[in-house]
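J.: Test case, fold it:
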Amino acid sequence: MAEVGERTLHAVRRQRFLEVLAATANVTRSAVEAGVEARACYRLRQRDAGFAAAWEAALDEGYVRLEASLLATAMGTGEEEAIDRKLALEVLARRAAGRGRASMTRQVPIEEVESTLIRKLDALDRKARSA
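T.: Predicted coordinates for the structure are as follows:
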């Protein structure tokens, strides 16, 4: 499907973009699957507060799914799909740092969170392999 610009980013294409964004947290892939240009989506987000809010909600859902998938994989209850743990942790750490966490009582450096999670995931991997 040919990519279309902002003027043709009508409701159906917007909805598809947001659905894929919620599933993948990937703007480029979402735009491709909706048949629109990613830059048209970015421009619309700047102009349309409702679309911007829906975009953020979709991204939040995408990150929750990523986090759940990563945790399931770490605990050995995942669907064994390929997941780049280091990349997933980096993405989640950046997201947490960028948005802040209301429930956090102290600021924890991203590096500390990342290294702790990597150590725990490695320990779970070793445990699963030895079982």
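J.: CA only for contacts and neighbour counts going forward, please
T.: Will do.
J.: Show me where this structure has its helices.
T.: All helices of the chain, identified by DSSP state H, fall at 11-24, 27-34, 38-47, 49-74, 85-99, 110-130.
J.: Would you mind saying which of the ones you listed lies nearest E3?
T.: When the helices of the chain are compared by Cα to Cα, helix 27-34 sits nearest E3, at 7.3 Å.
J.: Who are the packing partners of the closest one?
T.: When contacts are defined as 3 or more Cα pairs under 8 Å, 6 or more residues apart in numbering; DSSP states H and E, helix 27-34 sits against helix 11-24, helix 38-47.
J.: run this one through as well so I can compare:
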Amino acid sequence: MPDEKPVRSCSGTANPGRHWRKRFLETLAATSDIERAASAARVTVARAQQVRRTDTGFARDWQAAIADGYLNLEIEVIRRLREGDLMTANGDKFDFANAIRLLAARRDRAASAQHSQIRDVSAAEVRASIDRKIEDIRRRVARQKAARGEET
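T.: Below is the predicted model:
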């Protein structure tokens, strides 16, 4: 990106290499804040997003970090409810209603995604799977008949 300035890594080089990824993911899991994670890792948000689009392993780890962030929020809500801790560190009232709505929406999206993964099988794939199972059964029956000395 032309307006992107190179960010210096801890070692002082303009290219942070692959070492920034761990720091980025740790910060993302802890804060659920992409800008903060990029800043902590000393990369631009655009760089992190570009790597996420091109590196499936990093994309998977990114999603795991986001999931950790939701888990952290859930734990925080539960802790606050148990302890009666209604205020944030800066004196504002903790927004339980929005936190719970966000967690419910996340749960619904996760359930929907899981459901769509189960249903995302083409008819051809189902037929091929059935054909393989039938062929396996035929072979097993033929072996059993051969073992008993029967004709196939």
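J.: quick one on the thing from earlier: so which of the helices of the first structure gets nearest A2 of the first structure?
T.: helix 27-34 (9.1 Å).
J.: Could you check which residue of the first structure pairs with G17 of the second structure?
T.: The alignment partner of G17 of the second structure in the first structure, by TM-score structural alignment, is H10.
J.: Let me fix that, I meant to ask about R119 of the second structure.
T.: Aligned partner of R119 of the second structure by TM-score structural alignment: none.
J.: Neighbours of R119 of the second structure, how many?
T.: Other residues within reach of R119 of the second structure by the criterion other Cα atoms under 10 Å amount to 9.
J.: what's the spacing between it and V126 of the second structure?
T.: Remark: distance between R119 of the second structure and V126 of the second structure (Cα to Cα, to the nearest Å) = 11 Å.
J.: Kindly report the same for R52 of the second structure.
T.: In terms of Cα to Cα, R52 of the second structure sits 32 Å off from V126 of the second structure.
J.: quick one: which of these two has more around it?
T.: Set side by side, R52 of the second structure and V126 show more neighbours around R52, with 17 against 11, by other Cα under 10 Å.
J.: Any figure for the gap between the most centrally placed residue in the second structure and Q50 of the second structure?
T.: For the second structure, the residue sitting closest to the mean C-alpha position, by Cα atoms, centre = their mean, is Q63 at 2.6 Å. Shown here: Q63 of the second structure relative to Q50 of the second structure, a distance of 15 Å by Cα to Cα.
J.: now swap in R42 of the second structure and tell me
T.: 15 Å.
J.: Y70 of the second structure against R101, yeah?
T.: No: counting by Cα atoms under 8 Å, Y70 of the second structure does not reach R101; the two are 11.9 Å apart.
J.: So the two - more neighbours on which side?
T.: A count of neighbours by other Cα under 10 Å puts Y70 above the other of Y70 of the second structure and R101, at 21 against 11.
J.: per the alignment, the more buried one corresponds to what in the first structure?
T.: Alignment note (TM-score structural alignment): Y70 of the second structure maps to Y63 of the first structure.
J.: Next: R47 of the second structure.
T.: The equivalent of R47 of the second structure in the first structure is A40 (alignment by TM-score structural alignment).
J.: about what we covered before: got JSON lines for the helices of the first structure, with distance to E3 of the first structure too?
T.: Shown next, in JSON lines, are the helices of the first structure (distance: least, Cα to Cα, whole Å):
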{"stretch": "helix 11-24", "distance to E3 of the first structure": "11"}
{"stretch": "helix 27-34", "distance to E3 of the first structure": "7"}
{"stretch": "helix 38-47", "distance to E3 of the first structure": "9"}
{"stretch": "helix 49-74", "distance to E3 of the first structure": "19"}
{"stretch": "helix 85-99", "distance to E3 of the first structure": "27"}
{"stretch": "helix 110-130", "distance to E3 of the first structure": "37"}
